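Asker: mind looking at a prediction? Sequence and model below.
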Amino acid sequence: MLNSWSSSQLDLHIELGATGGRRSGLESALRAAIRQGRLAAGTLLPSTRGLAQELGLSRGTVSAAYDQLVEEGYLTTRPGSGTTVVEVPPCDPVPARPAPAPTIPRHDLRPGLPDVSAFPTRAWLASTRQVLTHARPEVFGAGDPQGRIELRSALADYLGRTRGVMTTPDRIVITSGYYQGLGLLCGVLAAGGTSTAAVEDPGHNVFRDVVQRAGFTTLALPVDSHGARVEALTQEVGAVFLTPSHQYPTGVPLHPSRRQTLCAWARSTGGLIVEDDYDGEYRYDRQPVGALQSIAPDQVVYCGTASKTLGPALRLAWMVLPHHLVPPVVQAKQKADLYTETLGQLILANLITTHAYDRHTRAARLRYRRRRELLLDRIAAIPRLTPHGVPAGLHTLITLPSDGPTEQQLLTSCARHGLALRGLTELHHDPADRPQGLLIGFAASSEHAYPAALDALFTTLTSDRAGAPASEGAYVSAT
């Protein structure tokens, strides 16, 4: 006989078993629940009368089972207080091998991560209250695969105002992060017959892998002080994936003449430009370079994300698409995960429309600018170490001298000193005979932890002869 009970105090599944007496079955079921941790120490059990009624047993059977477990030390009974569970060692018949403790770096200098300790909690809570106060019941039902119209409308205004993007809400698709959006787009393009794609070299290796997994043959576009060498694009290339406003990882913007060359290539060949504007909000010396999409809206897919402004955990990103790509991308999104979580979309929309998002971004821009300047001051103190990139983004690239120490030696030494950062080599298509370097993020650490992170980094660099003569850099120097 299998049975289960629930009471006003707690719900718990109890299997009385198909063999043996009812009392022994109840004793065994309660004993197992306690040993397995399903009934925690201090849990107040139902009264004997209540449990008997719910399980269809006699009160005497339940009382006898309780008394037996009290004798065995599983339960305790106090007059007027009921019967409660006693703490006992959990049942673990197979000794578990302890899992290795995760290595948590003391100092986080990874590139591309914001300071999540500065998440605008009060603004987020205020927007959450507004959203929930005025939410219609349908908000809690199934969502729209294209994304909530509230967020798409807010983004259309915001992106036009801050990045020069030319769009309407019907051309925007909301995705669960840029990673998902890129995968959806690649699948649509591959299904449409695109077989060759161009990517930056160096470029983000994780996103390059997404492009390659879609089945594309990839053409590597070398990057120099003017950005990607787009003149290398050919008729066979069907799509090109770029970070034109702030190239990852070198930090250089795509030169205006190359922007024009790129757009002319797209118009003449029908090729598609995929613009990853991953940190376009962060330019420190001037107004940010406008989105490439603004000069070729029918040839460019514009991709943005909240992961660099608010935090990666939100999994909110967006694509502004040419009209003909909207239906297949929405269909791909629906097949992938139906839709992106709704409440987060509505809260972000409220943050944008109330300008709390702007205020948070401006404050972050000031903090990150100061941090970048501190980093450059420390780099300048080490002879012949040259940083690269314009004053923008969340990281700075430094290339390493050809006569050592090597990138791997420095990464190993940094890890030994509790520092998390990233090397340049893995971002190249072919790491052989390429410049070695370090990508130093200046945003991920909290405000109070950042100075100590810099101290640890430069103690490590100087102790490993990082000031040896530097090789010629291939990228523009930071200013």
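Answerer: Perfect, I can see it now. This structure is a prediction, so every number in the text was calculated from the model and none was measured.
Asker: hey, let's count contacts and neighbours off CA atoms from now on
Answerer: OK.
Asker: any buried residues in the longest strand belonging to the chain, and which?
Answerer: If you go by DSSP state E, the chain has its longest strand at strand 217-224. Within strand 217-224, the residues that qualify as buried are T218, L219, A220, L221, P222, V223, D224, counting by 16 or more other Cα atoms under 10 Å.
Asker: got a list of contacts for stretch 126-136?
Answerer: The contact list for stretch 126-136, computed with Cα atoms under 8 Å, 6 or more residues apart in numbering, reads L343, L346, I347, L348, N350, L351.
Asker: strands of the stretch 101-250 of the chain, residue ranges please.
Answerer: Ranges of strands within the stretch 101-250 of the chain are 107-108, 172-175, 196-201, 217-224, 227-228, 239-242, based on DSSP state E, counting those that start in this stretch.
Asker: now those as CSV including distance to E87?
Answerer: Shown next, in CSV, are the strands of the stretch 101-250 of the chain (distance: least, Cα to Cα, whole Å):
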stretch, distance to E87
strand 107-108, 40
strand 172-175, 47
strand 196-201, 59
strand 217-224, 61
strand 227-228, 65
strand 239-242, 59
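Asker: which one of those strands lies closest to D276?
Answerer: Nearest to D276 among these is strand 239-242 (6.1 Å), distances taken as Cα to Cα.
Asker: who's in contact with that closest one?
Answerer: With Cα under 8 Å, 6+ apart, strand 239-242 has contacts from 194, 196-200, 228, 271-276.
Asker: skip the chain neighbours and tell me the closest residue to A356.
Answerer: A123 (6.6 Å; Cα to Cα, 6 or more residues apart in numbering).
Asker: ok, structure two:
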Amino acid sequence: MGQIRTNSGPAEDLLIALDRDAGVPLHRQIEASIRGSIQAGRLRAGMSLPPTRTLAAGLGVSRGVVVDAYQQLVAEGYLASRSGGYTQVAASMAPASAGPTTSRQPAARRVDFGYGRTDVSQFPRSAWLRSVRTVLTTTPNDRFAYLDGRGVPELHRALCDYLNRVRGTSSVPDNMVICNGYGQGISLLIQVLVRHGAKRIALEDPSSNDDARVLAAAAGLEVVGIPVGPDGVQVDALDRAGADAVVLTPSHQWPTGAVLSAAARAEVIRWAKRRGAIVIEDDYDAEYRYDRSPVGAMQGLAPDHVVYCGTASKTLAPGLRLGWLIVPPHLVADVAAAKLLADRGSPVIDQLTFADFLARGEFDRHLRRMRPVYRRRRDALLDALRTHLPDLEPAGIAAGQHVVAWLPPHLDEAAVVAAAAQHGLGIHGVAPYRIAGTGPGGLIFGYAILSETTITEGVTLLAAAIREVQGPPR
């Protein structure tokens, strides 16, 4: 058998093999190879192909052979010629189907009230870019080397200044640890608690089930739920739980929106001091408040017993993966060591950029710009609920980026969620986030990324779904 020539250099991504003894013209072999790659999805719509001279040199053929192959594929609609001599995979080409199918694809949701989402289209790109440029032109070289597990000192100082001023924390730079969002932060804390002998951790009930609950169970901790009332977690139940730590969202409980009262905060602090326990304060969206004065962080009341967890995910963008922990002094070294072991530290340029962004006041300006945006969306949701679903009882409306609406007793939560999906509406119920599994039915409305018109449309769809669940009026 003769030589089989494979491409090299710029042409290698096309994976073309030529067999000069096959009796098939070389341009036909090139056509077949490129056509097959497009049909299999290896070459996607819009991808550029190498220039004819480059591909010809890589394959060891004349340029005319490649030109003939490209022209044929253009004629068949697989390729498209662009001005300047560029050749690309045609936008109309899609991978061939694996075979006929009779199953129907689910229709796209018309409206999705998914929670926990920030309007990333509002990310302050220009201001962030100014900080990036400042960092790249002024940062000393040694900052780009390996650092300790706590992160860069510039961000420690900037965050302490901001949090002490705005959230009422009692923090010093030495007690700050930078992490990749709340998810990594709670993972590091759970690891350290287990090493310190913790056996049981208490969570609010209901609460998020995709971070602390999963991680604690995986680490071997017993998880107990503490009921949440109108004023936040029920402290008497916490006292009976025998927990070594508790995770709270005291400024805007997730998902009920309750605010932990001043008296309850003092009781939780007394509990922590009495048991030698740790309070993990998840301050996930406290910057967004509309109808009430700001509520200070619990960490400021007892910095030796409270770990403060903050993140840029709800204020700027979750894709930044920026989070921070204010850790009691006796745990700082262990948390920093866990962070260092996890990933050798968070990206330095991102940390320095955020530090400059904070110091310039750009973070404050961004929040001032976004509060009225989210408030208008919240107001549109409440207006629509009053108009179309007056039997639902909204709660936790004074802050944040979501609202819970409690259902009347005669409506089944699961049935309402299922009926809503049939109407093209995505919405979550409260039940999946309960630890004990009991409690009133409710719906979680995330409104941060929806326009006022879309919010009204979504509530209208929900009203139609609820009418179906209720059946015809008597």
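Answerer: Done, it's in. Values in this document were obtained by computation on a predicted structure and should not be read as measured data.
Asker: what's the TM between chain one and chain two?
Answerer: Once superposed, chain against chain, the TM-score is 0.81 (TM-score structural alignment, normalised by the length of structure 2); 450 aligned residues with a Cα RMSD of 3.9 Å.
Asker: next structured bit after the helix ranked longest in structure 2?
Answerer: Ranked by number of residues, the top helix in structure 2 under DSSP state H is helix 362-388. Tracing the chain past helix 362-388 of structure 2, the next element assigned as helix or strand by DSSP states H and E is strand 393-395.
Asker: what packs against the helix or strand just after that following strand?
Answerer: Past strand 393-395 of structure 2, further along toward the C-terminus, the next helix or strand under DSSP H and E is strand 402-406. Secondary-structure packing of strand 402-406 of structure 2 (3 or more Cα pairs under 8 Å, 6 or more residues apart in numbering; DSSP states H and E): strand 393-395, strand 442-446.
Asker: looking at these, which is closest to V416 of structure 2?
Answerer: Comparing those under Cα to Cα, the one sitting nearest is strand 442-446, at 9.0 Å.
Asker: contacts for the closest one?
Answerer: Strand 442-446 of structure 2 has contacts (Cα under 8 Å, 6+ apart) with 113-117, 255, 401-407, 413, 427-431.
Asker: and D170 of structure 1, what does it touch?
Answerer: Contacts of D170 of structure 1 (Cα under 8 Å, 6+ apart): R152.
Asker: what residue of structure 2 matches up with it?
Answerer: Under the alignment by TM-score structural alignment, D170 of structure 1 pairs with D174 in structure 2.
Asker: R365 of structure 2 -> structure 1?
Answerer: Aligned partner of R365 of structure 2 by TM-score structural alignment: R359.
Asker: quick one: its match from L351 of structure 1, how far?
Answerer: 10 Å (Cα to Cα, to the nearest Å).
Asker: who has more neighbours, those two?
Answerer: L351 (23 against 15; other Cα atoms under 10 Å).
Asker: thought the more buried one was touching T121?
Answerer: No - taking contacts as Cα atoms under 8 Å, L351 of structure 1 lies outside contact range of T121: 11.4 Å.
Asker: mind listing the helices for structure 1?
Answerer: 22-35, 48-55, 59-72, 121-134, 149-163, 178-191, 205-213, 256-269, 326-337, 342-353, 356-380, 407-416, 450-463.
Asker: got JSON lines for these, with distance to C303 of structure 1 too?
Answerer: Formatted as JSON lines, the helices of structure 1 follow (distance: least, Cα to Cα, whole Å):
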{"stretch": "helix 22-35", "distance to C303 of structure 1": "51"}
{"stretch": "helix 48-55", "distance to C303 of structure 1": "57"}
{"stretch": "helix 59-72", "distance to C303 of structure 1": "62"}
{"stretch": "helix 121-134", "distance to C303 of structure 1": "23"}
{"stretch": "helix 149-163", "distance to C303 of structure 1": "11"}
{"stretch": "helix 178-191", "distance to C303 of structure 1": "7"}
{"stretch": "helix 205-213", "distance to C303 of structure 1": "13"}
{"stretch": "helix 256-269", "distance to C303 of structure 1": "17"}
{"stretch": "helix 326-337", "distance to C303 of structure 1": "13"}
{"stretch": "helix 342-353", "distance to C303 of structure 1": "16"}
{"stretch": "helix 356-380", "distance to C303 of structure 1": "18"}
{"stretch": "helix 407-416", "distance to C303 of structure 1": "31"}
{"stretch": "helix 450-463", "distance to C303 of structure 1": "30"}
